[in-house]
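Q: any chance you could fold what I've pasted below:
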Amino acid sequence: MPDLTDIDRIVGGIRYLVLATADADGTPWATPVFFAPLGRDGVCWVSSADARHSRNIAKRTSVAITVFDSTVAIGHAEAAYFEADAAALPAGETGQALEALNARLPEPKRMTADDLLPVGPLTVYRATLRRRYLLVRGGNQEFRNVLDMTVEV
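A: Sure thing, here's the model as predicted:
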């Protein structure tokens, strides 16, 4: 049975997620972002507050997230999906997120507080994960599914 260790493995090994947001009218938008996990309950990233997905989050905090490796051969995909609530972190609460992001960045790309508003151009965002799902590929003996499906973990 899929469990949280499967999600931990996928999230821990991938550097980009697809973030799906919607504006105040419900018009969807999806974008890839470099991210880092924050324990089992969250992920973080930095973006411009003016980016479309950031403006959407300011209006509607509910987001969907997919983490997957797009380089694997057809039939070998693994993916984790999340329903989450996202928000910009207040200036005094960015330390853990910057540490997590910097652990995934090469030394010359690492960020400091000076990269964040009001000095720099970036804002730190955190998504708090509410529901978690895993991709189960078609032909799984346990689920006896012919086609790919998702299961909640």
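
Q: please make it C-alpha for all contacts and neighbour counts, starting now.
A: Noted.

Q: distance between stretch 27-37 and the chain's centre?
A: Distance of stretch 27-37 from the chain centroid (CA atoms, centre = their mean, to the nearest Å) equals 6 Å.

Q: whoops, stretch 93-108 was the one
A: For stretch 93-108, the distance from its own C-alpha centre to the chain's C-alpha centre is 15 Å (CA atoms, centre = their mean).

Q: I'd like the next helix or strand past the helix or strand where T31 lies.
A: Under the criterion DSSP states H and E, the helix or strand holding T31 is strand 28-34. Secondary structure here is assigned by DSSP H and E; on that basis, the next helix or strand after strand 28-34 toward the C-terminus is strand 36-38.

Q: run through the neighbouring helices and strands of that next one.
A: strand 42-47, helix 95-102 (3 or more CA pairs under 8 Å, 6 or more residues apart in numbering; DSSP states H and E).

Q: deepest of the ones you listed, which one?
A: The highest average neighbour count among the helices and strands packed on strand 36-38, using mean count of other CA atoms under 10 Å, belongs to strand 42-47 at a mean of 22.

Q: and for comparison, fold this next one:
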Amino acid sequence: MQISSPIKELAEKAKQVLNKITYLTLATVDQEGHPWNSPVYYGFDENYTFYWSSWKENQHSQNIINNGQVFAVIYDSTAVSGNAFGVYFQGIAEVIEVENEIFNKAIDSIYTKNGKPKRDKKYFLDSGPRRLFRFMPKLFGLM
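A: Next up is the predicted model:
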């Protein structure tokens, strides 16, 4: 099946935004149902699974631990008014609690996106102050 030209163009714009913009805006909900929005510095893999690290006591971290249903937006806010483009995702987020292949993929994708030096793994495990998270989109939209 051949993909139509407008859909190819939208997909290409989405890829450009994902590669250009360094922050994903993450919407979570607390145990009382109150919404919480947080920008997180992210990386992603070839399957468009998104990764970030956050302090384990942040509100959005606690929200994800209690309810993994999230909504995310990556929006090109650098564009001139009326010419911006964004990608919207709904899906499941979770904390990565064990050092494994996913843990290593998260570190690699976060810290190589913009050439940042990698943090030591102990920073994200046990008594370390931060945790690694992954987000697996189920639905997406383009704007």
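
Q: helices or strands up against the strand holding T31 of the first structure?
A: In terms of contacts (3+ CA pairs under 8 Å, 6+ apart), strand 28-34 of the first structure is packed against strand 16-22, strand 42-47, helix 52-59.

Q: check the mean deviation of that strand from the second structure.
A: Compared with the second structure after fitting, strand 28-34 of the first structure has a mean deviation of 0.3 Å; criterion: mean CA distance after the TM-score superposition for the first structure.

Q: tell me the SS of Y133 of the first structure?
A: Here Y133 of the first structure is recorded as strand under DSSP: H, G, I helix; E, B strand; the rest coil.

Q: per the alignment, it corresponds to what in the second structure?
A: Here Y133 of the first structure is matched to G141 in the second structure, going by TM-score structural alignment.

Q: isn't its match up against F89?
A: Yes: at 6.5 Å, G141 of the second structure counts as touching F89 under the criterion of CA atoms under 8 Å.

Q: which of these two has more neighbours?
A: A direct count of neighbours by other CA atoms under 10 Å for G141 of the second structure and F89 places F89 higher, at 19 against 11.

Q: hang on, isn't V124 of the first structure packed against V43?
A: No: here V124 of the first structure does not reach V43: they are 10.6 Å apart, not a contact under CA under 8 Å.

Q: quick revisit: turn the helices and strands packed on strand 28-34 of the first structure into TSV, columns for distance to A30 of the first structure.
A: TSV is the format used below for these (distance: least, CA to CA, whole Å):
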stretch	distance to A30 of the first structure
strand 16-22	4
strand 42-47	14
helix 52-59	8
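
Q: and the match of Y133 of the first structure, how far from W36 of the second structure?
A: Using CA to CA, to the nearest Å, we find G141 of the second structure at a distance of 21 Å from W36 of the second structure.

Q: ok, now E101 of the second structure?
A: Counting by CA to CA, the gap between E101 of the second structure and W36 of the second structure amounts to 30 Å.
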